[in-house]
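Visitor: My questions concern the predicted model and sequence given below.
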Amino acid sequence: MGFRTYIDGNSVGHAANHGNAKQQKLYAGGQETTAIYGLIRSLNLILRNRTHATPVVLWDGRSWRFERFPEYKGNRKDTPDKLAAAAAYKAQMPSMVRACHLLGLRQLIAGNMEADDLAAILTRDAVAKGDGVALITGDKDWLQLVQPGVVWVDHKSEPERKCNEQDFKTFTGFANPLAFVHAKGLHGDSGDNVKPNTGIGEKGAKDLLAVFPCVRSFLNTPLDEAQDRYFLHHGKKMPSKMLNLHTDPAVQARFDWALELMDLAHPSIPAPKQMRLTHAPLNRAGFEQFCGEHAFHSVLKDMDRFLQPFITLDKEFPKQ
């Protein structure tokens, strides 16, 4: 049995760029370098205790979701400040990819997929082969991938927050990942601009899915029986918005639409296109030059210690 580590590149990069509102922005030669510096520092911390695993940094391509919902994530660029922040981050992307390349890390991207989709594909493959998986991300959408042998790790917290199959209910409030993702289908995701307008919010979704294992189970249960089960569990009548979900095809269609965008195991997800895996040996001289170009003096002063986890990984998992 092996072990794999899948790292959400943009989650790490964005956290480094925006994680501390009081932090001073970094620049070199007129270009902002805050996200670049934060990424390499975070990767060092993430990998320092994970040199036994094969790490892959996953990047976002242009999501297939935009074709089905053009307003997907539209609220992330709906003000001049948000547009400027997005542009500043995007300008640092080539250097972040280059840094990972010089550090000898595998990187994977698909032209039509987000890192979430790639993580789902790779996790299914790893589990089928009997391998364990660590999912390194601050994105709670990846929690739906938790299963035996798979742990979700929030890189943004200190110490790291983790969620595995045993503590999934305590961590999320849902009995299993299916209930978790069905709840998102009911109340949506404001961060991604997915608003199904089912009338059921986060609390209502938790109340409903405390009684039924998933929304499909609720819809397939005769209404009278569903109401009785809800009353027995909660000691109160089922709210009218849940009755509407059970009886109104239009509300059910809005749930199905949202679920298609958020369920990483949804059958309508297309196959990956233009998938590219890159990997080169650790290039110390190149990385030292990179740090000089970007004025990362603190890394240069402690290069031996900084590179140690990457050197170990390079020896254990050489370029194939």
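Guide: Sure thing, it's come through.
Visitor: For the rest of this, base every contact and every neighbour count on C-alpha atoms.
Guide: OK.
Visitor: Tell me the buried residues in the longest helix belonging to the chain?
Guide: Using DSSP state H, we find that the single longest helix of the chain is helix 80-102. By neighbour count on 16 or more other CA atoms under 10 Å, the buried set for helix 80-102 is A88, Y89, Q92, M93, S95, M96, V97, A99, C100, H101, L102.
Visitor: Run through the neighbouring helices and strands of that helix.
Guide: With contacts taken as 3 or more CA pairs under 8 Å, 6 or more residues apart in numbering; DSSP states H and E, helix 80-102 sits against helix 34-48, strand 106-109, helix 284-293.
Visitor: Comparison target below:
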Amino acid sequence: MMTDLLLIDGNNIGYAAMYQPALSRLAHNGSPTGGILGLTQSVMRLSALFPDAVPVVLWDGHAAWRRELCPEYKANRKDTPEKIEVAEKWRQQEPLARTMLYHMGVTQVRACNAEADDLAGLFCRSLQTEDCPVRQITLVSNDRDWWQALGPSVDWFSPITDTRVTVEDMGTDKVKDGPFSGVDEYLLAKAIAGDDSDNIPGVSGVGVKTAVKLLRTHGGLEGICAAVENGSAKDKKSAAIAEQHATIRRNLRIMDWRQAPDPDPWQIGVAREPFHAAAALDWCAELGLGRLSERLSDDGAWGRQVGMWPVGNVVDFLEDAVHA
């Protein structure tokens, strides 16, 4: 039996929930709970939007090798008092959110030494194996870095804007800074321009659109460097790109999931238990999430939906990908 998957970026969505005014103020007994509610409600909403897909929440571990290459990597996540407060509130809630999803019957995956991005890439590449039980993967994240995994059987969905992007869309104006000739051009242009969200510095004054234009004009990064060397490219931006060739290659190493070290399979956990309504309701009471408990009864829509998921196929697919 073939099935579809939703690979959900758990930290991305939970952290984003803490910037929604109503959720950012939500607390119980002095402890923040808005991120837990935001993430769990998002998972339930996504399951309703994609009724034929099984949700799998991916969690970040610590990919220390990226900071070794770029000490500034993600340092901007805590560069203001507001960001520090939000990050701390979400840090407190993350393990509680994982427990809630566990009681709700949602499959979750975390690697100690890899990010959710790396896991998404690993599972998307596993679609190419023979006898794969998964037909389609929808990547759910507000992070456009995840576009790099787009393909014939992989699309992307932003739960904030409800925007869906396919690999065909990459060649149109639908995508930010597009069109692109493909995901490789997109990645290389980002490596040149840098990534403000992850605090990866690029070539000053060169944005993604300019990078794409120069890559096409000169036939790629090596073509730009050759054109500068032989004098056929005399503009300052091409010269800056050639000068920072090593930095661009470093950025591409950080950004391109295919260049990430393979996660240690023995440090990846796939966790899933059947939906346990009583435990979920007890956890809702513990966290003061009464509005969520109304949707988690034994005979409610959530319980019926979870009961229809071909979970065995999904877990087999995930574990086979991890140990391939």
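Guide: Sure, I can see it. What you see is a predicted model, and the numbers here were worked out from it, not measured in a lab.
Visitor: re the thing from before, now render the buried residues of helix 80-102 of structure 1 as JSON lines, adding distance to G185 of structure 1.
Guide: Putting the buried residues of helix 80-102 of structure 1 into JSON lines (distance: CA to CA, whole Å) gives the following:
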{"residue": "A88", "distance to G185 of structure 1": "32"}
{"residue": "Y89", "distance to G185 of structure 1": "29"}
{"residue": "Q92", "distance to G185 of structure 1": "33"}
{"residue": "M93", "distance to G185 of structure 1": "31"}
{"residue": "S95", "distance to G185 of structure 1": "36"}
{"residue": "M96", "distance to G185 of structure 1": "33"}
{"residue": "V97", "distance to G185 of structure 1": "33"}
{"residue": "A99", "distance to G185 of structure 1": "37"}
{"residue": "C100", "distance to G185 of structure 1": "35"}
{"residue": "H101", "distance to G185 of structure 1": "37"}
{"residue": "L102", "distance to G185 of structure 1": "40"}
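Visitor: In the stretch 151-300 of structure 2, mark out all the strands, start to finish.
Guide: For the stretch 151-300 of structure 2, the strands defined by DSSP state E, counting those that start in this stretch cover 154-158, 163-165, 194-195, 200-201, 268-271.
Visitor: Stretch 205-222 of structure 2: how far from the chain's middle?
Guide: For stretch 205-222 of structure 2, the distance from its own C-alpha centre to the chain's C-alpha centre is 26 Å (CA atoms, centre = their mean, to the nearest Å).
Visitor: I'd like to check what contacts it. Which residues are they?
Guide: Applying CA atoms under 8 Å, 6 or more residues apart in numbering, the contact partners of stretch 205-222 of structure 2 are 177-178, 180, 185-186, 189-190, 192-193, 223-224, 227, 237-238, 245.
Visitor: Let's see that with 7 Å instead.
Guide: Residues outside stretch 205-222 of structure 2 that contact it (CA atoms under 7 Å, 6 or more residues apart in numbering) are D177, A189, K190, I192, A193, I224, K237.
Visitor: ok so, going back, quick check: angle from the longest helix of structure 1 to helix 34-48?
Guide: Angle between the axes of helix 80-102 of structure 1 and helix 34-48 is 50 degrees (criterion: axes from the mean of the first three to the mean of the last three CA atoms, to 10 degrees).
Visitor: Helix 80-102 of structure 1 vs helix 284-293, what angle?
Guide: Helix 80-102 of structure 1 runs at 150 degrees relative to helix 284-293, counting by the same axes, to 10 degrees.
Visitor: Can you tell me what D195 of structure 2 aligns to in structure 1?
Guide: Here D195 of structure 2 is matched to D189 in structure 1, going by TM-score structural alignment.
Visitor: nearest spatial neighbour of that match, skipping sequence neighbours?
Guide: With sequence-adjacent residues excluded and distances taken as CA to CA, 6 or more residues apart in numbering, D189 of structure 1 is closest to K195, at 6.5 Å.
Visitor: how near is the one you found to F69 of structure 1?
Guide: 11 Å (CA to CA, to the nearest Å).
Visitor: Between those two, which has more neighbouring residues?
Guide: Higher neighbour count among K195 of structure 1 and F69: K195, with 19 against 14, using other CA atoms under 10 Å.
Visitor: I figured that one was touching L186, is that so?
Guide: No: K195 of structure 1 lies out of contact with L186 (CA atoms under 7 Å); the separation is 8.8 Å.
Visitor: Quick check: closest non-adjacent residue to D117 of structure 1.
Guide: L264 (6.1 Å).
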